[in-house]
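Novice: Just to be clear, the model below is a prediction. Sequence and coordinates:
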Amino acid sequence: MGRRTTAAMAVLGGMLLVAGCGTDSAGKATPSTSTDTSAGTAALWDPCTAIPDSVLLKVGVDPSSKESGAAGVEEPGWKICSWDNSDFNLAVFSTGIDVDEFTSKSGNVDFADIRVGERSGVRYHRSSDKGGYICDLVFPVEQGTVSVMVSNRVSSKNKVDPCVRADAAAATLLPVFPG
């Protein structure tokens, strides 16, 4: 497993754990509810198919770096897609979980109400991110929420606050988000 995949798996796995999933005895992320999520997952807005390459280029990520799922593994109750460039990783999550579940999860901290374009949402950080490399934004949509996560690369030569990057990415992505 390469560094990119290992890092993405850690970040995406952390997102799932802090946003409504638990872990089973094998350490795999599983939905925290006991309902069958396969039909719900199929009905979710899919960022991998809904976000055009032209929009990704405006965000500044390489469309050919697309990876579906958490490090390539699909998660029940979630549609996840990530892209990267030499400075940061962008992940977009779609789920039926509402904003309150994100704000009530331990490990999610520093909440701030935000407005990007015409959309209201919440910005937060993770208590485990001691280096300040990650910023999460979550927006309510009809199906539940869509989240934007930016994770700066430690090796980045272009140091920009991850929340500045996340805000800019969200402003570009919002027109393609579901209602």
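Specialist: Received the coordinates, thanks.
Novice: CA only for contacts and neighbour counts going forward, please
Specialist: OK.
Novice: how close does Tyr124 get to Asp161?
Specialist: From Tyr124 over to Asp161 the distance is 13 Å, taken as CA to CA, to the nearest Å.
Novice: take a look at this one as well, against the first:
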Amino acid sequence: MAHRITLVPLAAALVLGLAACGESTEATPATTTTQAAGTSDVPTQLFDPCTGIPDDALTAAGLDPATKQVGVGGVRQPGWEICGWKGADYTLGVFSTGGTLAEFERRPGNVDFQDVTIAGRTGRQFRVDGAVRDQMCDVLFPAGQGLLQLTLVNKTTADPCDRLRSVGEAVVPALPK
């Protein structure tokens, strides 16, 4: 289960990977295992943000679809579907996992949790404590498969959470519930 809550290092690595804007790699989609009440583990297909978010939504959010980065630095991560794009002065990563909101809320270093609504969908906004606190903002959305997360990294002094809410208006409608 530990691999389900390692998103913060993955987000930082994604940002570095996007900065390099390397080639994407293709591989089979990730699955996660969930356990239904009274049954054995059932594999669940994770949402793939690289194929599930249309280019017009990315463009409307100010992102360049041609900068797509699959995984972390072009490498897929077990139990995750990860994709990121670059805008003029920010990057956006979209993560899909079978983890739970409670796991992220218990993780040391995740701070300032608050409810937010983006494009009519309720989620939990938070920040990562430390050096990147004023540059990054994250929002988690519960989904049938587990969680979806948007991570925005600003290259300006603008509030990253304000920008994430704005960018999210175009991207969140493409996310599964």
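Specialist: Structure received. These figures come from a predicted structure and were not determined experimentally.
Novice: Work out the TM-score between the chains.
Specialist: The TM-score (TM-score structural alignment, normalised by the length of the second structure) is 0.75; 145 aligned residues with a CA RMSD of 2.2 Å.
Novice: Would you map the helices across the second structure?
Specialist: Ranges of helices in the second structure, per DSSP state H, are 7-20, 49-52, 55-60, 101-106, 160-171.
Novice: now these in TSV, with mean neighbour count?
Specialist: Below are the helices of the second structure laid out as TSV (neighbours: other CA atoms under 10 Å):
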stretch	mean neighbour count
helix 7-20	19
helix 49-52	16
helix 55-60	16
helix 101-106	14
helix 160-171	20
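Novice: what sits against Gly60 of the first structure?
Specialist: Listed by CA atoms under 8 Å, 6 or more residues apart in numbering, the contact set of Gly60 of the first structure reads Asn85.
Novice: What lines up with it in the second structure?
Specialist: In the second structure, the residue matched to Gly60 of the first structure (TM-score structural alignment) is Gly62.
Novice: next one: Pro140 of the first structure
Specialist: Aligned partner of Pro140 of the first structure by TM-score structural alignment: Pro142.
Novice: What residues does Leu92 of the second structure make contact with?
Specialist: 84-86, 150-153.
Novice: Same check on Leu58 of the second structure?
Specialist: 64-65, 170-171.
Novice: Repeat that for Val153 of the second structure.
Specialist: 15, 90-92, 135-137, 160.
Novice: mapped onto the first structure, which of those hold?
Specialist: Retained in the first structure by both residues aligned by TM-score structural alignment, their matches' CA atoms under 8 Å are the following of these: 90-92, 135-137, 160.
Novice: Tell me how far Glu74 of the first structure lies from Ala39 of the first structure.
Specialist: Counting by CA to CA, the gap from Glu74 of the first structure to Ala39 of the first structure is 14 Å.
Novice: meant to ask about Ala170 of the first structure
Specialist: 27 Å.
Novice: one step back: let me know the closest of the kept ones among the contacts of Val153 of the second structure to Gly120 of the second structure.
Specialist: Cys137 (18.7 Å; CA to CA).
Novice: so that closest one touches Arg124, yeah?
Specialist: No - contact criterion CA atoms under 8 Å: Cys137 of the second structure and Arg124 do not qualify, at 10.8 Å.
Novice: Which one's more surrounded, these two?
Specialist: Set Cys137 of the second structure next to Arg124 and count neighbours by other CA atoms under 10 Å: Cys137 wins out with 24 against 18.
Novice: wait, what's in contact with that one?
Specialist: With contact set as CA under 8 Å, 6+ apart, Cys137 of the second structure has these partners: 125-128, 151-153, 160-161, 164.
Novice: Next: Trp85 of the second structure.
Specialist: Trp85 of the second structure touches 18, 63-69, 91-93, counting by CA under 8 Å, 6+ apart.
Novice: With distance to Trp80 of the second structure added, can I get those in a markdown table?
Specialist: Output for the contacts of Trp85 of the second structure, formatted as a markdown table (distance: CA to CA, whole Å):
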| residue | distance to Trp80 of the second structure |
| --- | --- |
| Leu18 | 17 |
| Leu63 | 22 |
| Asp64 | 22 |
| Pro65 | 20 |
| Ala66 | 22 |
| Thr67 | 20 |
| Lys68 | 16 |
| Gln69 | 14 |
| Thr91 | 19 |
| Leu92 | 16 |
| Gly93 | 12 |
